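Q: Provide a 3D model corresponding to the input given below.
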Amino acid sequence: MQVPKCVKQHSFELDPKVLEELEIISDRYNSVKNYIYSKYSGIRSLLLIQNPRKNIRDIWIKEKFKDL
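A: Reported below is the predicted structural model:
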């Protein structure tokens, strides 16, 4: 039986500009993560995810996916 472990993380006081930027980054990450899970979670995606760097990442870089 595993015993749950509580981990507390602390940080120095961050200025509002840095916090705002972190929120933007986390929002973008969350939306891309949800998009990827919805697009590539089906059975039709098995061949694509065999080699994700070639079949997904390189195509996204050519299409400039991050700018969309």
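
Q: switch to C-alpha atoms for all contacts and neighbour counts from now on
A: Fine.

Q: Stretch 37-52: end-to-end distance?
A: With Cα to Cα, to the nearest Å as the measure, the first residue of stretch 37-52 is 13 Å from its last.

Q: Can you list the buried residues in the biggest helix by length in the chain?
A: Among the elements of the chain assigned as helix by DSSP state H, the one spanning the most residues is helix 16-40. Of the residues in helix 16-40, none count as buried by neighbour count, 16 or more other Cα atoms under 10 Å.

Q: I have a second one here; can you model it like the first so I can compare?
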Amino acid sequence: MEPIEIHVRLSPDDEVLALRARVAELEAQAEAARAERDRLEYKYRCESLINTELIDLCKREGVPFREALTRR
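A: Below is the predicted model of the structure:
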């Protein structure tokens, strides 16, 4: 018995192409969200450092400030 030779050619149909486009769109949105998160985390860290420095300065100079600032 001789082996059978089969040739198969697969080409993506419209549904697969649409899904691939949607995945690419979602990946781009996720990357944009990650970049925004990183930017906001950086700004929060900077603000926290500045607030800490201001609290230390107020304590050192005897300037009253809200105690709520120390419980962040």
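
Q: Got a TM-score for the pair?
A: TM-score for the superposed pair, counting by TM-score structural alignment, normalised by the length of structure 1: 0.45. Supporting figures: 39 aligned residues with a Cα RMSD of 2.5 Å.

Q: so where does Glu15 of structure 2 fall, helix or strand?
A: With elements delineated by DSSP states H and E, Glu15 of structure 2 resides in helix 14-61, which encompasses its position.

Q: Then Asp58 of structure 1?
A: Element membership for Asp58 of structure 1 (DSSP H and E) is helix 58-62.

Q: helices or strands up against that helix?
A: Applying 3 or more Cα pairs under 8 Å, 6 or more residues apart in numbering; DSSP states H and E, one finds that helix 58-62 of structure 1 contacts no other helix or strand.

Q: Pull out the buried residues from that helix.
A: Within helix 58-62 of structure 1, judged by 16+ other Cα under 10 Å, no residue is buried.

Q: how much space between Pro16 of structure 1 and Glu23 of structure 1?
A: Remark: distance between Pro16 of structure 1 and Glu23 of structure 1 (Cα to Cα) = 10 Å.
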